[in-house]
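Undergrad: what's the 3D shape of this:
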Amino acid sequence: MAQSVIVIGGGIGGLTAGALLAKVGYDVTVLEASREWGGCAGKFKRGPYTFAVGATLGMGFENGGIHDRILRFLDISVKSLLLEKVMYIHMPDQTFIFHRNRNQHVTELQKVFPSYGSNLRAFYQDVYDIASEIRKLMKPLPVLPPTTFKEWFMLFRSLSITSPRLLPYFNQTLSTLLHKHGLADVADFVHLIDAQIIDSMQATNETCSLLLGCLALDIYHEGAFYVEGGLFQVAYSLAQCITEHNGNTKLGRKVVAVEKTEEGWTVRDHRGDMYKAQHVICNVPIGNLQQFLAPTIMSKLPSSFHNKVTTMQWGAFTLYLAIKEEVILPHTPLFQQVLTGKGMSEGEHLFLSLSHPDDRKRAPSGTRTLTVSTHIDLSKWETKDAYDKRKSYMTEKMLENIQCVFPQLHEGIIKIITGAPRAWERFAGRAGVGGFPQSTKHALFQSVSHRTGIPGLWLCGDTIFPGAGTIGVSVSGYHVFRSITNNKYQLP
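TA: Below is the predicted model of the structure:
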């Protein structure tokens, strides 16, 4: 009889673990509280328009990337477009084009900052060398922090003869590298760097882990993709894979209780339905576990878990727009950032994602969808009066800043929807997004393991190593799969 697994949460991390396990014969049931798959990489529809909830720019679909490896293992195909020009970044005085080609990227930066040409070349040489060294370690996807002999063995086996080069940087922040190359006081360049790492690392150069910061700066060059329809296509393909391998996927099933029994685990949803399994995979933020885990179980979780629960997380404020094609200039890039020079949150840094003109899965002909997001401090939204005022203020501020990219935006708006913290709570069951800041206090060996120390209870998602983004949560889901199957299977 196949071992049974219950996955709580239908985000990409949980669906990845569930699909991999179903593929190799496990009896998998996925319970998702909302009516959509994908979590923060999900979707919603308004009339003929489909909007990506959060994550939009695809990473890891290149040959050998984590999504490529997982999807090939599962025999899943997702249509994506490789971007040679990754995005346009609009600064107060000029626009910078982020090129996939590493050399071209540095050359363009040297044109923007001509007084620091040699500094920039040396800085990026370090960034690319460090990132290349980290990728050697990542190929076998070792677990951090290692908690078993096998995990320690896999970590040491991942090391190469050149791995010791990383040791001097291990507890350093990305600002160390900026100071090393005389760039820490070049305010516009530092602002540009922060804009590139804030979405994936949830931190700026002063606190971001140097090693992970280099990886975040380099990953765009490995491959950035537009996924037709949206990244939610990955989630829906994983859910379909589970059902094709005799698993069960249930939407609108909020888990309210998880109990340990002599036979394994019992899970109860809000409708009173009961499920039994040998394994439970919790694909929720670790701060949400207390909503359904009994205090006796919570008390057995490791200290690394309890130390992280109260860690600050960013919120997000998002505008979802349907706009007329006629107000969009020809050859407008699909991904853009707008920087005001005044910070990385509260509408001063915007990430824009525009649907492809031929993507009929998102919008009818002659129209496009546009998603615009910014980081926010959730403490500013705590009272009803503050919430309503903040929502109105942020909407107007973001629309004003978007006009530097789309000057005729107001003439072309067909529909506008706001995504404020309460909307995130209703849709994704959380106000904080993006996981923990990948600082030296929370990254690498300071991360939370997918192992709980309780037999049969596992964790994955953006608050578990290696962190946020579809790449991070997919890796955490794979780690759970590998542990449950006792390392029997390996990705191609």
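Undergrad: for the rest of this, base every contact and every neighbour count on C-alpha atoms.
TA: Noted.
Undergrad: does L293 really touch K260, like I thought?
TA: No: L293 lies out of contact with K260 (CA atoms under 8 Å); the separation is 9.6 Å.
Undergrad: measure T440 to F156 for me?
TA: 21 Å (CA to CA, to the nearest Å).
Undergrad: give the burial count for V7, as a bare number.
TA: 27 (other CA atoms under 10 Å).
Undergrad: surely it is within a helix?
TA: No: V7 is assigned strand when assessed by DSSP: H, G, I helix; E, B strand; the rest coil, not a helix.
Undergrad: I figured it hits A277, correct?
TA: No: here V7 does not reach A277: they are 9.9 Å apart, not a contact under CA under 8 Å.
Undergrad: chain center to the helix or strand harbouring S474: distance?
TA: Element membership for S474, per DSSP states H and E: helix 469-484. Averaging C-alpha coordinates over helix 469-484 and over its chain gives two centres that are 13 Å apart (CA atoms, centre = their mean, to the nearest Å).
Undergrad: I'd like the structure of this one too, to check against the first:
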Amino acid sequence: MAYDVGVVGAGFGGLAAAAELSKQGKNVIVFEASNELGGSAGKYERNGYRFQSGATVGMGFEEGGVFDTLFKSLQLQKPPMTLLNPIMDIHMPDRTIHYYREKKEWYQEIERNFPESASSIQAFYDEVFYVGQLVDQLLDRVPVFPPKTPTDWTRLVSMVNPTSVRLLPYLNQTVYDRLKKYHLHEHELFRIFLNGELMDSVQTSVEYCPAFLGYAALQTFHKGAYAVHGGLATVAEQLADYVKSCGNEVLLRYPIHHIEKKHGHFHLHSKRNSIFEVEKLVLNHSVHNLPDTLSEDLMKQSYIHPEKENNREAWGAFIIHAGVDERVFQHTDVSYHQFIAPDHPDDLHDGGQFLLSLSAPEDIRMAPEGKRSLTISTHTDVKQWWDADDYEQKKEEMKDRLIDTVEHYFPGFKEGLDIVLPGTPVTFQKWLRRRDGKVGGYAPTGRYSWLNSYSIRSGIKDVYLCGDTVFPGAGTLGVTLSGLMAARELLR
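TA: Next up, the predicted model:
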């Protein structure tokens, strides 16, 4: 039996694609190498706690958002969630900034923290919201980018209108360039704050972030950020259940080791010498992994050059999952915290800045009574973690560095910790099959770096890509959009 479509990887991109294809009546089979759904936004359970593998903040559930639209299309009920306001607290060396969702409250917070530059920063954010709305209007039409076929180019040209033309000044500048307009490029404190938000969302700093991309990310926080009860894995489970309700299959612990094409069908080799035949493919297991999966003949047909891919820089993540006594955070109602290390605020990785997310006190699925589940995550250079001689020492030092920083801002944190489980890029390769432990796609490297994106087109007939390594990029919103794009192109 040959399936209509095989989807490799049950991250958010693969599950969104599978759900969309299932809705359209396609015979779909989904393969996931691990025993959990959601990929880098999945979960696992240990000692009565549920831990979120990576991404923790829910975006796109507001009216008209990506997940709101998808759930309505599939006639699914959104899971219970809490709208965050403030979104998070940013703990800087000399102050804590409350990052409010509502524009009025946020502008008041700007006046409180940056009184001498408040009007300039508010004007900058006026521009952020303006450009973010322009980007949203274009993404509603979900273009294939970068264009690879005459049809792609035709669709892109058709999108040239007064709205898209207004975006032109922001397509060839960085966020840093735009800061110059408001005389903010030398405002050290605001730059440190902004770098923290951009590292969280776009994986880079103001100097290297294309303006339109950074603006789209910054305004997304203010559209609606949510704590999804049970974690984002709850959303992945709903999408998988929908796929199965349509009579299709979602197989866990089924890694795809090799893909080749024979007699007009793709042959997917999995465990115990099992082989599955599919007519078309959606690959959600990252561009990093393609050379290890596709046959030599298929790889030659693709747009991906293995040597170039291996040398392309991408971040990894150092992560700590832990349980903590709820009394440690009893004096704050905020569940999401960003920490700027007091002794090295300009470092954007390896503990210089990092995020801590706490489960909601009322979310009993995440932690035992009186406890809260937490995830700490910082960007890290993947190369340093593959030296076996001092691996354990490095892991222990990084764990202590992060915990010490939280202790600095929340005295009693160390004493209140229960279970503590650190993870490195080595962990991400082992459990999520991310080659070299690379996660989060590719960091922008300058004003025109967005032109180097991979599109959903692989270059191989009937093979489509989705996930954080293709346009529109990382984050649950980006990967979900790419999955929907891949499904819709496949259906054309």
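Undergrad: TM-score of the superposed pair?
TA: The TM-score (TM-score structural alignment, normalised by the length of structure 1) is 0.95; 486 aligned residues with a CA RMSD of 1.8 Å.
Undergrad: how about V420 of structure 2: what's its closest non-neighbour residue?
TA: Leaving aside its sequence neighbours, V420 of structure 2 sits nearest to A322 (CA to CA, 6 or more residues apart in numbering; 4.4 Å).
Undergrad: chain center to the helix or strand hosting the one you found: distance?
TA: Per DSSP H and E: A322 of structure 2 is located in strand 316-325. Offset of strand 316-325 of structure 2 from its chain centre (CA atoms, centre = their mean): 17 Å.
Undergrad: list the contacts of L370 of structure 1.
TA: Listed by CA atoms under 8 Å, 6 or more residues apart in numbering, the contact set of L370 of structure 1 reads 51, 320-323, 352-355.
Undergrad: what of Y128 of structure 1?
TA: Y128 of structure 1 touches 214, 218, counting by CA under 8 Å, 6+ apart.
Undergrad: isn't there a strand covering it?
TA: No: Y128 of structure 1 is assigned helix when assessed by three-state DSSP, not a strand.
Undergrad: and for the residue mapped onto D388 of structure 1 from structure 2, the neighbour number?
TA: In structure 2, D388 of structure 1 lines up with E392, judged by TM-score structural alignment. By other CA under 10 Å, 12 other residues sit near E392 of structure 2.
Undergrad: and for V24 of structure 1?
TA: 13.
Undergrad: can you tell me how far it is from L74 of structure 1?
TA: The separation that V24 of structure 1 has from L74 of structure 1, given CA to CA, amounts to 10 Å.
Undergrad: over to N205 of structure 1?
TA: Distance, N205 of structure 1 to L74 of structure 1, using CA to CA: 37 Å.
Undergrad: which one of the two is surrounded by more residues?
TA: Counted by other CA under 10 Å, N205 of structure 1 and L74 do not tie: N205 has more neighbours, with 24 against 20.
Undergrad: does that one touch Q172 like I think?
TA: No: contact criterion CA under 8 Å: N205 of structure 1 and Q172 do not qualify, at 10.4 Å.
Undergrad: follow-up on the earlier one: what's the match for the residue nearest to V420 of structure 2 in structure 1?
TA: With TM-score structural alignment as the criterion, A322 of structure 2 matches L321.
Undergrad: contacts only, for its match.
TA: When contacts are counted by CA under 8 Å, 6+ apart, L321 of structure 1 touches 369-371, 413-417.
Undergrad: equivalent analysis for D377 of structure 1, please.
TA: Neighbouring residues of D377 of structure 1 by CA under 8 Å, 6+ apart: 314-315, 345-346.
Undergrad: neighbour-wise, which of the residues you listed leads?
TA: G315 (23 neighbours).
Undergrad: can you tell me the element the residue in structure 1 sticking out farthest from the centre falls in?
TA: If you look at how far each residue of structure 1 sits from its centre, by CA atoms, centre = their mean, the farthest one is E262, at 36.5 Å. E262 of structure 1 belongs to no helix or strand when assigned by DSSP H and E.
Undergrad: measure it to G453 of structure 1 for me?
TA: For E262 of structure 1 relative to G453 of structure 1 (CA to CA), the value is 17 Å.
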